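Visitor: pasting the sequence and the predicted coordinates here, then a few questions.
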Amino acid sequence: MARPGQRRTGARRPAPRNPQRGRNRGDVIALLAGTAREIETAAQRGRVTPAVRTKFHAVFLLLRDERARLRTAANSTEQLKRLDGIAQILATTAVRDTGLMELLAEDAVVSDATRSLKREMLQTVGIETAPEEAPPPPPTPTTPERRVVPQSVVTRQLANPFLAPDFDAYAQRPAVRSRRLTSWELINPLLNSFERAGSGDAACMALPAPWELRRTSGKELMPHQARMVAAAADGHRTFLLADEPGLGKTAQALLAAEAANAYPLLVVVPNVVKINWAREANLWTPHRPATVVQGDGDTVDGFADIVVINYEVLDRHVGWLGNFGFRGMVVDEAHFIKNKSSQRSQHVLEIADRIRSRNPGPLLMALTGTPLINDIDDFRAIWQFLGWIDDSKPLGALMAALEDTGLTPADPGFYAAARQCVIDMGIVRRRKVDVAADIPGRRVADLPVELDGSAGRSIRAAEKELVRRMVEQYQRASSSDAVDDELVRRIARAELKDTAKQTGENVFSMMRRIGQAKSGLAADYAVQLARSAGKVVFFAKHVDVMDAASALFEKQGVQFASIRGDQTPRTRQKNIDAFVNDPSVSIAVCSLTAAGVGLNLQVASNIVLAELSWTDAEQTQAIDRSHRIGQTEPVTAWRIIAAQTIDARIAELIDSKAGLAARALDGSDEEVVPSADVQLEALVALLTDALA
C-alpha cells in the first residue's frame, strides 16, 4: 500500500472533471440572488435601462435552467426554495415595467447581449458552457382566415400591366461591410445614447432652407414645416417626424410625399382620424386623389394616389397592400406600434419590408408627437419600420455611419456620436416654443372638489380598506419601528400584481369609482365654462362617465357632440364637424383614448379633464387637440381632482413623471423616469403615510 501522498504504480488516473457535473450550484444561486437584488434596486430608482433589461432576462433564463435541473435532483428542496425567492424578486420587479414583464413570456426573443451575459455569469462561478446556437428565424406570419382584395385594386392591376416592379437595381445594391463593430451588440448602446442625452442637446437632423410650393394649394406652410419638406425634396427618404403635437405633421407628410413623388402613398392611421386624413390630402394636394379603406374595401378607388387605412383592418388587407406598388408609407401616431408582439405592429413592419423589397428608395415616415411613453425601448419598432435596424443590429446607412465614427461602445465618445448618427438618419423634433411662438400658451389648472354624500363616503372607506390591507401585510413582515422603504415597495408591487385576483377594491377600480363620483361636478363645470367662455372639450376615460356627463348636458339644455371609440368613422367625423362648425354645439364629450390623438379642435380653448390618465403623454396628447397651429387663445386644461383621495396623489405623480421625451429628444436635464410607475408610486405613498 502506498504511503499518503504517494501515487500507486499502475493506479487508474481520475477522470477529467466535468464542469457541468462538478459546478457549485450554491455559487450559481448566490450569483442569481445578488444580481436580482441589483435589478430590483435599479427598478426602484426608476432606472430600468436596456442594460438592466438584458441583465433581468439573463437572470430569468439561468433561473429557469437551474429550476429545471433541480427538480430532477435529490436533496434539492432548500435550493428550490432559494430559487423561488429569487423568482419572487423578479416577478415583483417586472410589475414596475411592461418591458420586463414581456421578458417573462416563454416566446420572448433572447438577444445576443442576453446570451453573452448569461455565459459570462456562468463563467464567473467557474462554469464553462458551449456557445449557444443562434435562435431560428421567427416563423412567417400565417395568413389569416379572411384576406380580401378589393375589386377596384384588381381592375387597376389588370389595367396597367407595367406596375410590376423591376427588382434588379435593388437586388444588386452591395451590402454595407461592417468592420470594427461586427462583434459588438449595438442596439442597446444606441438606445442608451438617448437615455444619456441632456444639457440642451436637442434631437433634430440638419434641415435645409424652406421648400417653396410648386403648386398652389390655397394653404401656406409655416417655415418649420417647409424645412422638413425641403429635406424630402433633397432626397432624404426616412423620417421620424416627432414634432410636438399641434405643429402640423399631417401637412408635412403629405407635401414630403409630393416633393419626393412617393406615389402611390400608403397612410396608416388610427380609426378616429381616417376621414380627416383624406380631407387634409384634399386641402394640401388636391390634384392627388385619395381613397379611404373601410371594412373589406368595397368602396376603395384602386387608381387613387393616396390610400388611407386604419390599424384595425390592416390584417385583412396586408396581402394586396404589400403588392400594390407603393413608393411611400406614412404611419401616423407611430407610438401605436411600439409593442412589436402586437398584430398592428407586425402588420406595419411586414408591409414596410415588402415595400422596401420592391423599391430601392421608398419614402417612409413615422409621425408621433409622443414617441416615448413608458421607455426608451419604445423607439425599437419605429426604427425597425424605418429600416434603420432589425431585431438585433443596425442596418445599411446607420451601420455605415457608426463605422465611420471610428468608435466602439467601449470608447467614451461613442454614445454622443451614436446618438447623432441615429438623429441624422431622419429624426425631426421641434417644440412649439421654438418654431410657433405665435401659438398662445397653455396651462394645466387643478380644481379640487369634495366628494360628498354616500359616493364620497364609500370611496374614502374603500381607500381606508386598501391601506389597511397593505398595513397588515407590512406589519406581518416587519417588527421594526422604522419604515422599511424596500418592504413598502415590495408590498405595493404585490398589491398591483394581485389586482386581478382581488375581490375587494384596488387602485384601478377605485380610480374608476372616483371618476364616476366626479362626473356630475366635472360636467357642471363644463357647462359653466361653455356659457361664459365658449366651446369646451370634455375628456373622460370611461363610457359611464361620458354617459353621466351627457345626461347632465341634456338635462340643462346644452347641445353637445360625442366623440367615442365605438362610432363609425363617418358618425365620428359628423360629430367633430358639428362641434367645430356649429355655433350652437358648445361641448365635445370625448374619449381620452379614442379622441386623444389626431383631432383638430382649435375652436375650443378650454378643456375639462374629468378623469386622470396614467401617463403625462396621454394627458398632453389630449390637451394638444386644442393647443395647436390655428389656436388664437391661451389654452387652459382644467383637471377635476377629488380632494383627500388617491386621485390627488395620481395628479401629483403624473406631473412628476413627465420628462422622458423631454430628456431624450429635447435636450432637457430632467431625469428619465418611466411613466408606468404611477400606480405603484401611488400605493407606496399611501402605505408610507399610513405607517408614518
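Guide: Everything's here; your move. What you are looking at is a predicted structure, and each value in this text was computed from that prediction instead of being measured. Residues are numbered from 1 along each chain as shown.

Visitor: contacts and neighbour counts: CA atoms only from here.
Guide: Fine.

Visitor: quick one: the helices in the stretch 51-200 of the chain?
Guide: 77-94, 98-103, 112-124, 151-159, 168-171, 187-195 (DSSP state H, counting those that start in this stretch).

Visitor: so R443: helix, strand or coil?
Guide: At R443 the chain is in strand, as set by DSSP: H, G, I helix; E, B strand; the rest coil.

Visitor: and it, what does it touch?
Guide: By Cα atoms under 8 Å, 6 or more residues apart in numbering, R443 lies in contact with V635, T636, A637.

Visitor: rerun at 10 Å
Guide: Shown in contact with R443 (Cα atoms under 10 Å, 6 or more residues apart in numbering): I623, P634, V635, T636, A637, W638.

Visitor: downstream of the helix or strand encompassing R531, the next helix or strand is which one?
Guide: Assigned by DSSP states H and E, R531 belongs to helix 507-533. Downstream of helix 507-533, the next assigned helix or strand under DSSP H and E is strand 536-540.

Visitor: next, the one to line up against it:
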Amino acid sequence: MHPLPEFKIEIIQIEDDKIFLKTNYSWAICLNAEYGGKPQSYYLAKSLLNFRKLKKFFPDYAFPVGEWQIKKTNFQLRPYQEKDVNFLSPQKSVGIFNEMRTGKTPIALTIFQRWKAPNLIIICPSILQAQWQEAIENWLNQPAYLLSYLSLTERQIIYQKFCQEKNWIIIISKDIFKIDSKYFRGLRKKKKPIFCSLIDEAHYLRNYQSQQSKSLYTLKDSEYKMVLTGTPLVNHSSDIFGILKFLQPEIYTSYWKFAEEFFLVRETEIPKASRTFKIKRVLGFKNEKMKQELQQRLNQISVARKQKEVLPWLPLIEQQEIKLLMEKNQQLLYSRWTQKWDKNYPLEFLAKLKTLTLFPPALIHKRKDKRDFLTEEDRKLLKDCQGSKISYLVDFCQANSQQGLLIFSTRTETFLEPLAQALQKTKLKVALLTGKISHQQRIEFISAFQQQKIKILLCNIQSAGLGLNLSRADIAIFADRSYSPADNEQAEARFLPTKESENPKTRLIIDLVCKGTIDEKILNLLKRKKDITKIITANPEYLL
C-alpha cells in the first residue's frame, strides 16, 4: 500500500486492466475514477493517460513496467473549426461565440495546444465540469483534475503545484473559484507562472460589478485567455463590456467610458429629500458607424458562427447525452444509500434513487415507512440540496430563452413543479402539461406554445406523450425517462413536423444523466429498447 500523506488517495493494487484505489468521492471525481462497488473503493483503467494522472501525486511510486494501454483519439476538426483555430491561435486573448452545437470545446482545446501554454485552468458552471474533464481526456489525451469537491487545503496544495510545475490542467466551478481567487492571485504574484485561463459560459461577466465577475477578473493578467459562450449579448449590446474587460483590460477600463463611446446615454436627475441623484441609462448605438466599429473590434479577437451557416448537413434529429455531477450532498447520500440495497424491494429502491438524482428535497416530504432510508442527518443534507438537474435546466433555459423548449420527466410533483418554481423565479414564462390540468388548460397551453407566446413547456411523459402537436419546439430535454421505451418514443415524436410545409429544421434531443448513477444504466438499457421494469424484476441486483 502506498498512501499519499497530503491527500486521501491510496493505490491498492494494479491488475491487468485496472488500477484500484482507496479514496473518497471527492478524489474519485477529481481523478475521474469509477466506483468499485464498496465504500472508498474506486478504480481507473490501466492506461498511459491514467499513469500520467497518478504520477503527479505519486512521483516515487514504482509503477509496474509493461504495456500501458494507449488511448486512441480519432477526433478531427471540421473545416470551419480549423479556420477558427487558424485565425484565433496567433492571438493571446480570444473569444469563441459560436452558437450551441457548433463545437466550441474542440476549437478551444486545439487553440490551447497551439499556444503550447504549460498549464490550463478552466472555470465553468459546476454542472459542466464533468463534460470538460471528459472532453480534455478524450480530445487531448491529457489528465484533467476536477478540484471543486476537494477541501480548501487540498485545493490550495494543487494550486501550488499548478504554479510550480508543468502539464497541469485543472477544472473548477465558478462558485468555488470565487472562494479561491484571492489565494490563487496571491500565489501567482509570488511564483509568476505562465498559463492559460479559460472561462466557459462567459456571459455571466455581463454583470461586471458582481463578486463572481470580480473573482474572474483576477485572471485578466493571464498570459493566455479564452472565453466561450453562445450568447455573449443577453439583454443589450453593452453586455459585451464584461467580456472585453477580461480579454483586453488595458483598453476597456471603465464601463461608462465604453458606453459613452458607442451608445446614447441618457442622464436623469431624481430628487430625493434634500439630495438629487443622477441616474444614467444606456440606449441604442449612437449611429450605424459606431455599431460597425464595435463589431469590427470584436471580429478582430473572436469568432461568432451561426449553426445554420456551418452545419447545413445536420440530421433532422440530433441526440445528445449530457453528464452532470451531482451536488456534494446529493452524492454523499447516493453513495450511502447504495449500501442499503434491499433486493426484496428493487423497484421501490430504484424509485428512491431516481428521486435523489432528480429533486432530492422531495424525499423529505415522503411518508415514512418501514424501509425509509432517511436519517436525521440525511434530512439536514437534503434541506438545501436543489439537485444538479434543476440547476442545469435553469441555466440552460436562461441561455436559450428564445428557443422552443420541451422538458420531459416522469415526475410531476417531485420534479416538474419544483422546476417550474425555479424557472419562474428567473422571470421565465413556463407552462405545465401534466395530468393535473384541465382539458381546456391543456388546449390553451399547447396553442400558446405553438404560437410562441410560451417558450418553455414542462411535460409529464405519460400525459404529453400521445396525440399532441408540439412541432414548434427546437429542443426536447429528458430529465429522466419512462421505464417503457414505447412511452419515450411517443414523447420524442411530439415535436417532429406533422406537415410537409413546416420548417424541416434540426431538432435536438438531450438526455440529462447524473454521472456514476442509475441514470447511466437506465439510459443504456432504453437505447437497446429494453423494458426496465421487467429486467429489474427478473434480476433485482442488476443496477448495482
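Guide: That came in fine, so what should we check first? Remember, predicted model here, so these are calculated numbers, not experimental data.

Visitor: would you pull the TM-score for this pair?
Guide: Superposed pair, TM-score by TM-score structural alignment, normalised by the length of structure 2: 0.42. Supporting alignment: 278 aligned residues with a Cα RMSD of 5.0 Å.

Visitor: wait, which of the contacts of R443 of structure 1 is closest to I563 of structure 1?
Guide: Nearest to I563 of structure 1 among these: I623, at 15.2 Å, using Cα to Cα.

Visitor: could you name the helices and strands sitting against the stretch of helix or strand A30 of structure 1 belongs to?
Guide: If you go by DSSP H and E, A30 of structure 1 is part of helix 25-44. Counting contacts by 3 or more Cα pairs under 10 Å, 6 or more residues apart in numbering; DSSP states H and E, helix 25-44 of structure 1 is packed against helix 50-70, helix 77-94, helix 112-124, helix 485-497.

Visitor: list the buried residues in the longest one.
Guide: Residues of helix 50-70 of structure 1 classed as buried: 50-63, 66-67, 70 (neighbour count, 16 or more other Cα atoms under 10 Å).

Visitor: do the same with the third one
Guide: Of the residues in helix 112-124 of structure 1, those buried by neighbour count under the rule 16+ other Cα under 10 Å are D112, A113, T114, R115, L117, K118, R119, E120, M121, L122.

Visitor: now the helices and strands packed on helix 25-44 of structure 1 in a markdown table, with distance to Q528 of structure 1?
Guide: Conversion of the helices and strands packed on helix 25-44 of structure 1 to a markdown table gives the following (distance: least, Cα to Cα, whole Å):
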| stretch | distance to Q528 of structure 1 |
| --- | --- |
| helix 50-70 | 48 |
| helix 77-94 | 45 |
| helix 112-124 | 57 |
| helix 485-497 | 38 |
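
Visitor: W320 of structure 1: which of those is closest?
Guide: That would be, of the helices and strands packed on helix 25-44 of structure 1 and by Cα to Cα, helix 112-124, which comes in at 34.8 Å.

Visitor: by contact count, what packs against the closest one?
Guide: Where contact means 3+ Cα pairs under 10 Å, 6+ apart, helix 112-124 of structure 1 is packed against helix 25-44, helix 50-70.

Visitor: angle of it against helix 25-44?
Guide: Helix 112-124 of structure 1 runs at 140 degrees relative to helix 25-44, counting by axes from the mean of the first three to the mean of the last three Cα atoms, to 10 degrees.

Visitor: quick one, helix 112-124 of structure 1 and helix 187-195 angle?
Guide: Interaxial angle, helix 112-124 of structure 1 versus helix 187-195 (the same axes, to 10 degrees): 110 degrees.

Visitor: report the angle between helix 112-124 of structure 1 and helix 50-70.
Guide: With the same axes, to 10 degrees defining the directions, helix 112-124 of structure 1 sits at 60 degrees from helix 50-70.

Visitor: can you give me the strands for the stretch 301-450 of structure 2?
Guide: Residue ranges of the strands in the stretch 301-450 of structure 2, as given by DSSP state E, counting those that start in this stretch, are 302-303, 317-324, 405-409, 430-433.

Visitor: can you tell me which of those strands is packed in deepest?
Guide: strand 405-409 (a mean of 25; mean count of other Cα atoms under 10 Å).

Visitor: all set now, cheers.
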